[in-house]
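Novice: got a predicted model here, sequence first, then my questions.
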Amino acid sequence: MKKFILLFTIVLVAAQIQAQDTTSVKVLKKNIVTVNEEPNKTEVSIMNDKINIQDNNFSDTTTIRVGRRNIEIIEGGSKTYVNMTKAIDSDDNECTWRRYKKKFNGHWSGFEIGVNGFYDTNYSMYDDPTNEFMDLNQSASLEVNLNFVEYNITLVPQRLGIVSGFGLQYNNYKFDNPVTIDKGDDGIIEWLPVDDSNFKKSKLTVSYLTLPIMLEWQIPVNDHSNYFFISGGMVGGLNLGSHTKIKANSSKSKDKGSFNINPFKYSVIGRIGLRDFSVYATYSLSDLFKDNKGPELTPFTIGICLVNF
């Protein structure tokens, strides 16, 4: 229970924004997450570089290293591809992830990918409320989750428990039209047209440090060799940063800023699965943008867990 209480304390006091373009989240003076944004790339290091993410601004490939697994997310013209390989040359002492037997072992830690969307939209604060400039190319608007810490509290051994931990979340909102967004002189989010003669893609990316609180029920199947599980609860998020990215022919541009994103978000979450495979869905109870600083948008995500560790 002490660990469970500690998690809430961490969310309130852990975030520290350092100089220039580096954001660090510390727990007991140790870096849990470090985000370093440079002109040509964005790099994220988690838990002393046990997990490393690199997003090259001049490439359509995001590379993720999780222990001995390498994951590449490649954005094509209209599709996104995910390649997973296993590293050959690795230090097993540093890169092997172990799952310890517990009275109750929940399902949170792992690599997940999902599709983003907006359930409810309201542009009434704009002169033309019919211009829904945040319309998404939904199939290419992906959420990527790296849930790197998991804590479990047993309520009923091998049946019922509380699951929590930490995760790193990337939400990509790929615009369906040749537009991008920026803060206007009045501080309100406005849309800006992009030359559609050479336009290929435009998107908004928002990253969060996440903290779930879920109740999970497990049902043994196949003579107790596997477990079918159902879980639900809440996920809180601390905004770590955001940027827009435009690609036109071979040229690319990236603009970093707050874009009036809410500093905190909270969502309901539900998941269902068998063993290490699961399907999840989240529905946000907070808007993407701050009140009266942009359109009212209610995000949701539907996804799957691809790698469990």
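Specialist: Received, thanks.
Novice: C-alpha from now on. contacts and neighbour counts both.
Specialist: Will do.
Novice: now the element after the lengthiest helix in the chain, going C-ward?
Specialist: Counting residues, the longest helix found in the chain (DSSP state H) is helix 2-13. With elements assigned by DSSP states H and E, the helix or strand that comes after helix 2-13 is strand 15-17.
Novice: what does that following strand rub up against?
Specialist: Identification of contacts with strand 15-17 by C-alpha atoms under 8 Å, 6 or more residues apart in numbering yields 23-26.
Novice: in it, what's buried?
Specialist: A15 (16 or more other C-alpha atoms under 10 Å).
Novice: after that strand, which helix or strand is next?
Specialist: Next element after strand 15-17 (DSSP H and E): strand 22-27.
Novice: could you give the angle of that next one to helix 2-13?
Specialist: Angle between the axes of strand 22-27 and helix 2-13 is 150 degrees (criterion: axes from the mean of the first three to the mean of the last three C-alpha atoms, to 10 degrees).
Novice: could you pull out the helices in the stretch 101-250 of the chain for me?
Specialist: Listed in chain order, the stretch 101-250 of the chain contains no helices at all (DSSP state H, counting those that start in this stretch).
Novice: sorry, back to before: of the contacts of strand 15-17, which is the nearest to S141?
Specialist: T23 (24.3 Å; C-alpha to C-alpha).
Novice: that closest one contacts L240, doesn't it?
Specialist: Yes: distance between T23 and L240: 7.1 Å, which falls inside the contact criterion (C-alpha atoms under 8 Å).
Novice: who has more neighbours out of the two?
Specialist: Per other C-alpha atoms under 10 Å, whichever of T23 and L240 has more neighbours is L240, with 24 against 19.
Novice: can you give me the separation between that one and T22?
Specialist: Distance of L240 to T22, computed by C-alpha to C-alpha, to the nearest Å: 10 Å.
Novice: follow-up on the earlier one: give the buried residues for the longest helix of the chain.
Specialist: Buried, per 16+ other C-alpha under 10 Å, within helix 2-13: 4, 7, 11.
Novice: can you check stretch 213-222 too?
Specialist: In stretch 213-222, counting by 16+ other C-alpha under 10 Å, buried: 213-218.
Novice: and here is the other one:
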Amino acid sequence: MKKTTFTIIFLSLALYMAASSTFPADTTFHYNNRKVVISENDNEINISVYHRNEQGDTIESRKVYEGIFTEGRSIERIYANSFEISVPDIFKPKSKRRPSRSHWAGFGVGFSNLPQGLDFDRELASIVNLSRSLQYNLNPIEGSWRIGNSNFTGIVGMGIQFNSIHWQNNKAIEVEDYKSVITTTEPGNEYRDSRLHYTYLTFPFLIETNWDLGRRSHFFVNAGVVAKVKTASSSAVWRNNENGKKEKTKLPGEMNIRPVTLDLLAQGGVNDLGFFISYSPFNLFRNNKGPEANQATIGVQLYF
């Protein structure tokens, strides 16, 4: 299949170059069950090869190859069964980087809050130290596929999400009678710091589309759900010891963070830099095992 495809590409490109004065800017060739579309824009030639599959009255056309050719350089993509495992562009030479691509793999950081539903004045949200409550996302694995002949792409992958929620200095999350509860220190005995940590493995399913901005730039948006599996959680406070030095105390007990949950996620941006907004419709804690709270986060992401 690859040999046939490259033969078609070579012959089509040669024919197009030889007869460029008679062909229009956009040209389509048909060869057996292949369709070759050639277009030219600003001294850039784009060749796309589609596999045509006829079943009764239905004709399915699936892209199997795309090549972009300019003076002194070329960019080529092969679509195997409509699914593509993306090698991060950061590891490729500039001449091999894609003009547009899917967006999951990367590193991001955002500010988190813990409203109840969409009420940001409830129990946990009212004691969160917003300037220090952060979410970190490291997403090393990404796979994508084009959805039919549309401009939409499906994205799956895997990542790691680390959450560090800091409280007001007189508050902490502790476990009492197997439940996670908010505790308050005596006046004059405040903590130097108080925080809750929890970490997830993340598995996204996103739909993305993008628009060409010219000069090898594109604007993208995607949205979908991210399944999350908890791997660790802990609560800790810091006090001054008798020598005036900051001393950490890890609070005992299982924090009752929900073991499996999901986020609603939306992302957008230009090229390799974007923003994200996420919201979990499920309670952060297990049912009847902790305060009612949903996590909401907004941040920036650098895509690999």
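Specialist: The structure has been received and is ready for your questions. None of these values were measured; they are calculated from a predicted model.
Novice: format the buried residues of helix 2-13 of structure 1 as JSON lines; extra columns: distance to P193 of structure 1.
Specialist: What follows is those, written out as JSON lines (distance: C-alpha to C-alpha, whole Å):
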{"residue": "F4", "distance to P193 of structure 1": "47"}
{"residue": "L7", "distance to P193 of structure 1": "43"}
{"residue": "V11", "distance to P193 of structure 1": "38"}
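Novice: which of those sits closest to I162 of structure 1?
Specialist: F4 (9.3 Å).
Novice: to which residue of structure 2 is that closest one aligned?
Specialist: Per TM-score structural alignment, there is no equivalent position to F4 of structure 1 in structure 2.
Novice: same question, N116 of structure 1
Specialist: So N116 of structure 1 corresponds to S112, using TM-score structural alignment.
Novice: pretty sure its match is touching L124, no?
Specialist: No: assessed by C-alpha under 8 Å, S112 of structure 2 is found out of contact with L124, at 11.7 Å.
Novice: who's more crowded, these two?
Specialist: S112 (27 against 19).
Novice: distance check, the closest residue to that one other than its chain neighbours against N222 of structure 2.
Specialist: Closest residue in space to S112 of structure 2, ignoring its immediate chain neighbours: T297 at 4.3 Å, by C-alpha to C-alpha, 6 or more residues apart in numbering. As judged by C-alpha to C-alpha, T297 of structure 2 and N222 of structure 2 stand 16 Å apart.
Novice: the strands in the stretch 151-300 of structure 1, which residues?
Specialist: Taking DSSP state E, counting those that start in this stretch as the criterion, the stretch 151-300 of structure 1 contains strands spanning 160-174, 179-183, 189-193, 199-221, 226-248, 251-256, 264-274, 277-284, 296-308.
Novice: rebuild these as a markdown table, extending it with distance to L146 of structure 1.
Specialist: Listed next are those as a markdown table, based on distance: least, C-alpha to C-alpha, whole Å:
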| stretch | distance to L146 of structure 1 |
| --- | --- |
| strand 160-174 | 5 |
| strand 179-183 | 27 |
| strand 189-193 | 29 |
| strand 199-221 | 10 |
| strand 226-248 | 13 |
| strand 251-256 | 22 |
| strand 264-274 | 16 |
| strand 277-284 | 14 |
| strand 296-308 | 10 |
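Novice: among the ones you listed, which is the most enclosed?
Specialist: strand 160-174 (a mean of 23; mean count of other C-alpha atoms under 10 Å).
Novice: closest to G294 of structure 1 among the buried residues of stretch 213-222 of structure 1?
Specialist: I213 (29.1 Å).
Novice: which residue lines up with that closest one in structure 2?
Specialist: Aligned partner of I213 of structure 1 by TM-score structural alignment: F205.
Novice: so who does the nearest residue to that match once chain neighbours are set aside touch?
Specialist: Closest residue to F205 of structure 2 apart from its sequence neighbours, by C-alpha to C-alpha, 6+ apart: V156 at 5.0 Å. For V156 of structure 2, the contacting residues are 142-144, 203-206, by C-alpha under 8 Å, 6+ apart.
Novice: quick one: the aligned residue in structure 1 for V156 of structure 2 and Y170 of structure 1, what's the gap?
Specialist: Matched to structure 1 by TM-score structural alignment, V156 of structure 2 sits across from S164. Per C-alpha to C-alpha, S164 of structure 1 is found 19 Å from Y170 of structure 1.
Novice: what of I51 of structure 1?
Specialist: For I51 of structure 1, the distance to Y170 of structure 1 - C-alpha to C-alpha - is 14 Å.
Novice: and what of I113 of structure 1?
Specialist: 10 Å.
Novice: which neighbours do these two share?
Specialist: Joint contacts of I113 of structure 1 and Y170 (C-alpha under 8 Å, 6+ apart) are 143-145.
Novice: got those residues as TSV, with distance to R271 of structure 1 and neighbour count columns?
Specialist: Formatted as TSV, the shared contacts of I113 and Y170 of structure 1 follow (distance: C-alpha to C-alpha, whole Å; neighbours: other C-alpha atoms under 10 Å):
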residue	distance to R271 of structure 1	neighbour count
E143	16	22
V144	16	18
N145	14	23
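Novice: just the ones of these in strands?
Specialist: 143-145 (DSSP state E).
Novice: what do we get in structure 1 for I257 of structure 2?
Specialist: Match for I257 of structure 2 (TM-score structural alignment): I261.
Novice: that match: neighbouring residues, count only.
Specialist: Neighbour number of I261 of structure 1 under other C-alpha under 10 Å is 20.
Novice: and the closest residue to it other than its chain neighbours, how far from L142 of structure 1?
Specialist: Of all residues not flanking I261 of structure 1 in the chain, F289 sits nearest, at 4.5 Å (C-alpha to C-alpha, 6+ apart). As judged by C-alpha to C-alpha, F289 of structure 1 and L142 of structure 1 stand 18 Å apart.
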